[in-house]
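Trainee: sequence-free structure coming up:
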């Protein structure tokens, strides 16, 4: 009996201990302004970090509830009941039993603005620089692709051509389960991989290829996205076939197919087209008369555990015929010159690309990364051009007629080998060795004929020649890096690198006309070598809410150049370049963080800027090198603040960027009375070029989160210097805009996306010596609305209407506007999993293709020939099968 009592006592103690280990949350729910208890109300405890449900229960007949949670900390307590306003409050749970919580719910008829908890909560998790979206319960169409899914995620936009942007930065790479898939064009994933196969989307900053391979931090980051698939989607065959044919000879055929079998991923992508795009939510112009053929195959497999192989091969063929009209105004001290040119161009390109990669572990302490990139290309180009230069009084300065025929072949071979020895995984010590070789070969034959007439002395210069340009470049880059953990939270790496560049180039000028008037033989043959040695250091700290990285490198370069041209030319220069970067990120809470980055770069001039070796192909365009150029210094600062609340469907983002370049290398132009322009570069010791950009954006879900509103404010400023006829001029361009989006995308009867923007642009030239200047201030505005109407039985009508005011024609003083309307009617054949469509682009023939550009002493306005107002008949078949 005694033994039984002891066992019972021990059991009671264990039970009480378990109960004590549980943290109790108790409370009562009543109707507001009454003492009436609310029975059967839903009470949920959510993880504050990612809004996941921890526990839930219903209130009893007295309105009381009792919930146990395992750990102390902060939670969200959510209470809801039909036709009552829900309550969500932050709750701190300690080790002791919590005090009783009193909750009052108000009836919806007493609430002016209805707030309803959306059952399809998008869960967002923030971890350092990674934002992770769990997308299991989103409203998607049957055959929607990844692009449609990304458009619904907070802070992500997908442009008309499939480009993905996060926080105004382009996503450079998109992975599938952490592996590359059609790496040369991430838009293939956006347009073709099925949205219903996606489990999670991760967006984060990734180091550049240079930093990842060398551990020498170049201070740059690229934006990437990782698509994590559902388990059932990892064994499937999917794809689509599309065909379009329409007016003006437009057509398009495309096939995409993917086979996923766990770690093995095979993809094929091919297209034959004379279109810019077959989507109606794009600008309705086709530049020139293009024809493209693309064939690509990717194979990704795990050869054995922790050893991955990826291979991509693609063939791209492009042909086009284009026409371009250019109108340029050059601002001189007492005059301005108008340069008009009209050109017709024919081009043909064929490129073969091969990318292979083998990466993984060759044992417990050895990691391998081998990459091979190779290309072979053939380029054909023909152009004919007429140009005339006039004074302010319209009198002619010179005129030109020229033709050019180019036949060029190029090859490249770039192997990369990296091996990493893990000396001690516990202490995070490793030794990294890399060899990277680059080899490029180019052979181009250019046959030109140029006839230039100078009105001042009635001279006519005839260039009738053939040039043979051969170019060979070799690069060998090697480095050794030692890395180690300092303590539990920080790491340090040190690197030594050697970089050797050699280049041979020959330009043989064969004059075929005795009337050619060239002062010196432009033929040349030169060899340049550059050897650089560098030391770098990188330190990182990751401790709780704080992440910091500090890195820098110093590079000493010796440049040697020997040339045989009109006279022997030798150049020896020593340069010192470097980089310093400091990045800090602080997690304010589970939903918000701030980050800042400072970078300093010492930028050395290029050989192209220092040497005068240029083929003379135009008597009015002469390039002059400057061997006395010095390095420039660049300071860059970036600050970011981000906040999101997936439970309330709110995101806030802000960014400030500032860049200043001192002692910059700027263009120097000298224009004589015959209209000849001499181009060179100089350092501006007294000028600092500045750029500034600041933006603030906000998004909020309305009406059960079926409508998303996203206002944004942006201000930008940039300066650019140039010297014209020994007079320094500086352009200052400012823009202030207010805009935003209003989006409804739940596929119920009617969806729409409204984009609007209103701004003020100012272009100011401070060249006070010239009475003809760019001093423009004008209002810009844009309004675009995309709509989709679901009519039932698989019918859908989509349209885009756009109106934009983007500048002023400085010649006619008329406002420049652009407007167009595209319409599409589709019918889904569900049994066959097909879609048929009729698409009409620019139905009112109102599109305007004028483009403007500004520089300190020049204004350029040009117009490319394009095709618009056409229609297409389309057929698309989507297939999806589980293996």
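Mentor: Sure, I can see it. On a predicted model such as this, the values are computed, not experimentally measured, just so you know.
Trainee: only C-alpha atoms for contact and neighbour calcs from this point on.
Mentor: Fine.
Trainee: elements contacting the longest helix along the chain?
Mentor: As assigned by DSSP state H, the longest helix anywhere in the chain is helix 2-21. Applying 3 or more Cα pairs under 8 Å, 6 or more residues apart in numbering; DSSP states H and E, one finds that helix 2-21 makes contact with no other helix or strand.
Trainee: after it comes which helix or strand?
Mentor: With elements assigned by DSSP states H and E, the helix or strand that comes after helix 2-21 is strand 23-31.
Trainee: before we move on, the earlier item: contact partners of the longest helix of the chain?
Mentor: 70, 95 (Cα atoms under 8 Å, 6 or more residues apart in numbering).
Trainee: What residues of it count as buried?
Mentor: Of the residues in helix 2-21, none count as buried by neighbour count, 16 or more other Cα atoms under 10 Å.
Trainee: Off-centre distance for it?
Mentor: Distance of helix 2-21 from its chain centroid, counting by Cα atoms, centre = their mean, to the nearest Å, is 63 Å.
Trainee: can you pull out the helices in the stretch 501-650 of the chain?
Mentor: 607-610 (DSSP state H, counting those that start in this stretch).
Trainee: same thing with the chain?
Mentor: Ranges of helices in the chain, per DSSP H, are 2-21, 146-150, 187-192, 209-214, 607-610.
Trainee: residues contacting residue 797?
Mentor: The contact partners of residue 797, taken as Cα under 8 Å, 6+ apart, are 787, 788, 789, 790, 791, 823, 824, 825, 826.
Trainee: which among those end up buried?
Mentor: Neighbour-count burial (16+ other Cα under 10 Å) is assigned, among the contacts of residue 797, to 787, 788, 789, 790, 823, 824, 825, 826.
Trainee: Including distance to residue 26, could these go into a markdown table?
Mentor: Shown next, in a markdown table, are these (distance: Cα to Cα, whole Å):
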| residue | distance to residue 26 |
| --- | --- |
| 787 | 49 |
| 788 | 48 |
| 789 | 49 |
| 790 | 48 |
| 823 | 58 |
| 824 | 57 |
| 825 | 57 |
| 826 | 55 |
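Trainee: take a look at this one as well, against the first:
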């Protein structure tokens, strides 16, 4: 059905195009000197009135090309080929024109330069290989406009109010300046602070993964990337920003940053403080400043599940649903290249102190196989703090024209404190108490982390032959203490208390882990069409975990041997892989297998027992890519992977915070194997600014590791794990987007669905849960220099079914409407208003509608001739309808949660942006 839909859509658009256009252009591209036919020459037809690209194609192996079904009008035809000067010619076409250009003779650029023949104008849009190039000066923007405003004028590129960029329907995650990171690769920095009149070209392309870029073997990983090419006299500059927002009482969002870039040198310092729900804009901008990324050598379960692990780029992030934040951070960034770009250094330092206070409540209903229902409610007050410092860096050294040495490292020291006070209670069908629980936990800890990677890679003279070697040392140490008090009361059928359990525990945890890994990859192009890749990795891990638990109820704290433990973990893994790739013209297929052999030993030093295990993981993969033409691609992929049970699932470290929940391991667990299939289609017609994409995914797991629970009459749970079949998922999506440059309009529509089937065991009864979601989303955007408007409606229908029974019908509906508009007013003023309308109608589980209308607005004015100073008055949640509330309906479980939030507030803001490109004053475009 999906295939038929694709064919129907393509056929419909093809037919419409044929009906609307009639004229044709034909020709042959030839080298003037050697008289050879120039295969794959890029041919572009550009409308003279607005410089918009109308049609493009490439010459075949005989140099021939043809542009069909063209509307009447005045055009320019541009033909380009590497090392050749561009051929440009003006054409006037009628509805019945049949223009034969004959031989188009291309001149070498070197010859053209020697003859001092200069082409005065450049095409507004052109293809350069697989890169789409926009000539910046061909698109009019206001004086002092930044790069964001320039991007909004380019066909096929969208920029929303938060600065998020989409190109050809895909999210742009990386923005480079002259091919290098600009204070990291965050799109916000370069596009917000660089001026449009400093830009020569905007280049849009799909950036390959580091592995694919080195080996040439497609792994299916591509990131949409924009490269901003600066004019020659704008290579040096500076930028600074101060952003101050306050309600003149208790709320504030403050940040500042200063940076300088000079040729290859980039340096910046920044700081921020915020106690609003939104992150500081400065902190968000600078979050991605880091050393060079590298691929970790991963070997599956490495034992880290038994100890505290942290240290990624988001170590300063508190994962909380809602809450009242108080965040502070400072940092610095430095990057430069030396010795004629043979050497490069990047350094990033960050210090942070983030706090979150949150009051949450939960109400849930659960149906058991014997039709018993439990009604549970809980309330928790939580105060969490994370703080620390980190430094990351990368040193690059191009040892020769074909080899590069990269040394990357990261080190951090993190501290955390947490206090949680709460309780929960469970009632039966008759409303009588079954159990009550009150608990208080306080704890603190710290960790020291180091990780590094030394990589040497080389591309040989023979095309396609490469070698890459990695060495990765890692070290982690952690310490924590925790005090936990708990009081649990049990009731009989009459609601009378029959038993009380009190615990008062003090826990001390220490952990350490050291590992070393090595990886060697080799690729070779065996023939014109066949490429081969092989690799070997190993990793050895040695770690220890010591947990001491004391009973504080006694007059003298006494160690509890049954809860204390001292583990040592040793792991050694070998990984081998082999991949073949076949390429022919626009078609490529790669297929291979990765095998991981692991031995690990878990020693309980207290009980003098050992737990050993050896296993083999197999991960096959196949990727197929068919590039129908420059604008249409079809991809098919398959991945299979094994998942071993974790140590916690095999032999869990017994932990008790509440008597109502325990875990028991299952040493007989077998590994699971997941099969994942994917199909995707993408089409972008940049001449008509039209984008179509579709994907379909399906996966299933054999011997899935699933949970099994025994729930008694007091809602006390004993959890374990078994292997079972029946877990699978299916999802699909179809997207269409169309832009109308003359009308300044763009609209789009997305239709999607996903369904998951999972297996669990409850009281020895198998529960098959099926959750399905259908999504529909539209978008309409209008943009001029004076007005911006966007409307994004969306709807979602969710159903949940359970084989052991359902609470009501398990169905829910939501629909949302995002409306935003911005108007440019006299005296450099700007007014924005936005509405976020959310509708959650009543359903069988929740009898009340849950509708909110969040209305935000601001009025700002830019001062000074450079418009560098901005004052702003903003109001968030004008109608004061924001609520901290979520609800869920799914099969045999329903739940609703509340959390802390910041209600309506008014901010007065002052923003000062200073940037200079050291360029001569240019005429406004």
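Mentor: Received it, and whenever you're ready, just let me know what you need. Note that the coordinates shown come from a computational prediction; the quantities given were computed from them, not determined experimentally.
Trainee: Please identify which of the helices of the first structure is closest to residue 831 of the first structure.
Mentor: Judged by Cα to Cα, the one of the helices of the first structure that comes nearest to residue 831 of the first structure is helix 187-192, at 20.6 Å.
Trainee: which residues touch the closest one?
Mentor: For helix 187-192 of the first structure, the surrounding residues in contact (Cα under 8 Å, 6+ apart) are 145, 146, 147, 162, 163, 174, 181, 182, 239, 240, 256.
Trainee: What residues does the fifth one make contact with?
Mentor: Applying Cα under 8 Å, 6+ apart to residue 163 of the first structure gives the contacts 170, 171, 187.
Trainee: Can you give me the neighbour number for the last one?
Mentor: Read that as residue 187 of the first structure. Counted with other Cα atoms under 10 Å, residues neighbouring residue 187 of the first structure total 21.
Trainee: next one: the first one
Mentor: Other residues near residue 170 of the first structure come to 15 when the count uses other Cα under 10 Å.
Trainee: Leaving out the residues flanking it, which one is nearest to it?
Mentor: Ranked by Cα to Cα, 6 or more residues apart in numbering and with sequence neighbours excluded, the top spatial neighbour of residue 170 of the first structure is residue 164, at 6.0 Å.
Trainee: hang on, that neighbour packs against residue 171?
Mentor: Yes. Using Cα atoms under 8 Å, residue 164 of the first structure is in contact with residue 171, at 5.5 Å.
Trainee: Same drill for those two, tell me which one is more crowded.
Mentor: Taking neighbours as other Cα under 10 Å, residue 164 of the first structure and residue 171 compare with residue 164 leading, 26 against 22.
Trainee: which helices and strands does the lengthiest strand in the first structure pack with?
Mentor: Scanning the first structure for the longest strand, with DSSP state E as the assignment, gives strand 396-424. Contacts defined by 3+ Cα pairs under 8 Å, 6+ apart place strand 396-424 of the first structure against strand 366-390, strand 429-454.
Trainee: by how many degrees do it and strand 429-454 diverge?
Mentor: Relative orientation of strand 396-424 of the first structure and strand 429-454, computed by axes from the mean of the first three to the mean of the last three Cα atoms, to 10 degrees: 170 degrees.
Trainee: ok and strand 396-424 of the first structure relative to strand 366-390, angle-wise?
Mentor: Orientation of strand 396-424 of the first structure against strand 366-390 (the same axes, to 10 degrees) gives an angle of 170 degrees.
Trainee: returning to what we had before: ok, which of the helices and strands packed on strand 396-424 of the first structure comes nearest residue 856 of the first structure?
Mentor: Among these, the nearest to residue 856 of the first structure by Cα to Cα is strand 366-390 (19.3 Å).
Trainee: List the contacts of the residue nearest in space to the middle of the second structure.
Mentor: The structure's the second structure has its C-alpha centroid closest to residue 173; by Cα atoms, centre = their mean the separation is 8.0 Å. Residues in contact with residue 173 of the second structure, defined by Cα under 8 Å, 6+ apart, are 185, 186, 187, 223, 224, 225.
Trainee: What residues in the first structure pair up with stretch 510-526 of the second structure?
Mentor: On the first structure, the counterpart of stretch 510-526 of the second structure by TM-score structural alignment is residues 470-486.
Trainee: Tell me which of the contacts of residue 173 of the second structure fall in strands.
Mentor: Using DSSP E, the contacts of residue 173 of the second structure in strands are 223, 224, 225.
Trainee: Report how many residues lie close to the second one.
Mentor: Other residues lying near residue 224 of the second structure total 20 when counted by other Cα under 10 Å.
Trainee: can I assume it is in contact with residue 170?
Mentor: Yes. Counting by Cα under 8 Å, residue 170 is a contact partner of residue 224 of the second structure at 6.6 Å.
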